[in-house]
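> No letters, just coordinates:
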């Protein structure tokens, strides 16, 4: 009897794509659920299905016969939670048995980081779905730290002296791939995925300065200053709230706990920010 394929959403993105390549390399059959077929990776033993989270008919067709699935959270939007819930409902109706979901550390109904509230609500919907679940509660991605630097070399935000145990997307993908190879042993488990250390933003700036060969500093804004400085970008209010509360969550201490889950799951120590920057400078390591 042939092994059922593992469905992977977000296979055109970094995490989903990296998981897909790892599992394809292990010889596992895959079902890549994407929005744009032209962007789907070409992999051995991988079929491609086109479906957006909110398209019930397409999702039902894409998940027919699937037992296990990686659900990579959708892009940030005002309607993301509704899309997540609709997708979960169709997955359960289609007979999916186990969902591995990329959530967020400190997800809670009253989380300081506003988008973590959507992750918590998604987790609760999965718990109530009847399907088995595994939650990967990622810390903030250290990959995005260079993006936080302004054109003037300053990182600005109300993070104070709070710390975050930043994790690389590479390590999140490695953990997800390891779990999907043997999902039953991880059913009903929630993992905080972090890097090896918790850094304050001043330390992030210093590490970036060394790793990138630039002069980067951190300016601790007040919350009103943070909102005002971001008004230069035309964005909806929920986006301003998300940008500012990223730093507020760090200040609160909610993102500071260092977990051993990445190494426990993958057998490999997670990247630090310095490790990540060094790898990015080496094309062979960054790929």
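Received, thanks. Source: prediction; values computed, not measured. Numbers count the residues shown, from 1 in each chain.

> CA atoms for contacts and neighbours, from now on please.
Noted.

> Identify the residues contacting the nearest residue to residue 197 once chain neighbours are set aside.
Of all residues not flanking residue 197 in the chain, residue 165 sits nearest, at 5.4 Å (CA to CA, 6 or more residues apart in numbering). By CA atoms under 8 Å, 6 or more residues apart in numbering, residue 165 lies in contact with 139, 140, 194, 195, 196, 197, 198, 199, 255, 256, 257, 258.

> let's bring in a second one:
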């Protein structure tokens, strides 16, 4: 079996993918910034590198790369360009990339624009792309709630099909193992789209306290983030605007179709992974 490289193996998504591959005895190389933090998995090699340093060498002998997008920030595209260039130079054949739903040059969510650009970089480099365009992680929704129990943002009455990292990892593992997914761009979501009022009610039910949603205007949202850098404000506000416009309301059957199992709804996720919301409990 050809070797698979997994980036982000010390993170929440990459570590899940690496464990699933290890369970299936797949030869893999975990590429991490700090080898001391890499998970110890049977059959897994560890290479220490970043997207901008040592990445080409870390990909030696690798045919398929699971490329987890870099941290949101001013320098992410520079990191992505370096990673894609290194993958092409190392002879990687296929890249499975963690993109974002609605990735497009004029997406409301500014970082979705970067995902579109990264997809193009991969294709232009002659690498076969499998793009996993996921909606917002269900895992992060509880962290949108303020200390006062209010979830604020300019999402209006828009709906979002929250998707759990656990379900994305199941999908990614299957896609990495089947070359038939090369050249595909997949929308990746949970099975139902709910609005932020429904999101707040689901969080209230598990946390045992009242959590509500306040639909801010864009001006209110920007004012509430005053003091942060402009790119950060644009990204934070844009994530909510993408919900308001319907760009994140798509419900896709991708996870169930590929894995044979339906992904969790948002309430099911909260029941299955209480550590995600435990900080909200009184």
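Noted; the coordinates are in hand. These figures come from a predicted structure and were not determined experimentally.

> if we can go back for a sec, any chance of the contacts of residue 165 of structure 1 in CSV, plus secondary structure, distance to residue 185 of structure 1 and neighbour count?
Shown next, in CSV, are the contacts of residue 165 of structure 1 (DSSP: H, G, I helix; E, B strand; the rest coil; distance: CA to CA, whole Å; neighbours: other CA atoms under 10 Å):
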residue, secondary structure, distance to residue 185 of structure 1, neighbour count
139, coil, 23, 27
140, coil, 26, 22
194, coil, 21, 33
195, coil, 23, 30
196, coil, 24, 20
197, coil, 27, 18
198, coil, 29, 20
199, strand, 32, 22
255, coil, 27, 26
256, coil, 27, 23
257, coil, 24, 20
258, coil, 23, 18
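
> List just the nearest of these to residue 223 of structure 1.
residue 255 (18.2 Å; CA to CA).

> any idea how far that closest one lies from residue 43 of structure 1?
Distance from residue 255 of structure 1 to residue 43 of structure 1, counting by CA to CA, to the nearest Å: 36 Å.

> Please apply the same query to residue 56 of structure 1.
26 Å.

> and if you look at residue 244 of structure 1?
For residue 244 of structure 1, the distance to residue 43 of structure 1 - CA to CA - is 39 Å.

> Which of the two has more residues huddled nearby?
Taking other CA atoms under 10 Å, residue 244 of structure 1 and residue 43 do not tie; residue 244 has more neighbours (25 against 16).

> Give me the aligned partner of the more buried one over in structure 2.
Counting by TM-score structural alignment, residue 244 of structure 1 lines up with residue 237 in structure 2.

> In three-state terms, how would that match be classified?
Here residue 237 of structure 2 is recorded as helix under DSSP: H, G, I helix; E, B strand; the rest coil.

> just residue 48 of structure 1 next, same as before
Going by three-state DSSP: residue 48 of structure 1 is strand.

> What's the match for it in structure 2?
So residue 48 of structure 1 corresponds to residue 46, using TM-score structural alignment.

> show me the contacts for that match.
29, 30, 31, 32, 35, 38.

> So how do I select the buried members of the residues you listed in ChimeraX?
Selecting the buried subset of the contacts of residue 46 of structure 2 in ChimeraX, with 16 or more other CA atoms under 10 Å as the burial test, is done by:
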select :29,30,31,32,38
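
> related to what we said a few turns ago, just send the contacts of residue 165 of structure 1 back as a markdown table, with distance to residue 109 of structure 1 too.
Listed next are these as a markdown table, based on distance: CA to CA, whole Å:
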| residue | distance to residue 109 of structure 1 |
| --- | --- |
| 139 | 17 |
| 140 | 18 |
| 194 | 21 |
| 195 | 25 |
| 196 | 27 |
| 197 | 26 |
| 198 | 24 |
| 199 | 25 |
| 255 | 16 |
| 256 | 19 |
| 257 | 19 |
| 258 | 22 |
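
> Just the closest of the residues you listed to residue 230 of structure 1, please.
Of the contacts of residue 165 of structure 1, the one sitting nearest to residue 230 of structure 1 (CA to CA) turns out to be residue 140, at 19.6 Å.

> how close does the counterpart of the closest one in structure 2 get to residue 173 of structure 2?
Counting by TM-score structural alignment, residue 140 of structure 1 corresponds to residue 136 in structure 2. Residue 136 of structure 2 sits 19 Å away from residue 173 of structure 2, taking CA to CA as the criterion.

> hang on, residue 264 of structure 1 in a helix?
Yes: counting by three-state DSSP, residue 264 of structure 1 is located in a helix.

> Residue in structure 2 paired with it?
Residue 264 of structure 1 maps onto residue 257 in structure 2, by TM-score structural alignment.

> ok, how many other residues are close to residue 272 of structure 2?
11.

> Map it across to structure 1 for me.
By TM-score structural alignment, residue 272 of structure 2 lines up with residue 279.

> Mean per-residue distance, the helix or strand hosting its match versus structure 2.
Using DSSP states H and E, residue 279 of structure 1 falls within helix 273-280. Taken over the aligned residues, the distance from helix 273-280 of structure 1 to structure 2 averages 0.9 Å (mean CA distance after the TM-score superposition for structure 1).

> what's the matching residue for residue 131 of structure 1 over in structure 2?
That one, residue 131 of structure 1, aligns with residue 127 by TM-score structural alignment.

> Quick check: that match touching residue 88?
Yes: with contact defined as CA atoms under 8 Å, residue 127 of structure 2 counts as touching residue 88 (6.8 Å).

> contacting residues around residue 54 of structure 2?
Applying CA under 8 Å, 6+ apart, we find residue 54 of structure 2 in contact with residue 48.

> quick one, what contacts residue 256 of structure 1?
Contacts of residue 256 of structure 1 by CA under 8 Å, 6+ apart are 162, 163, 164, 165, 198, 199, 250.

> can you tell me which residue in structure 2 aligns to the fifth one?
In structure 2, the residue matched to residue 198 of structure 1 (TM-score structural alignment) is residue 193.

> Distance-wise, check that match relative to residue 135 of structure 2.
As for residue 193 of structure 2, its distance to residue 135 of structure 2 is 10 Å (criterion: CA to CA).

> quick one: common contacting residues for those two?
Joint contacts of residue 193 of structure 2 and residue 135 (CA under 8 Å, 6+ apart) are 160, 161, 162.

> aligned partner of the last one in structure 1?
Translated: residue 162 of structure 2. Match for residue 162 of structure 2 (TM-score structural alignment): residue 166.
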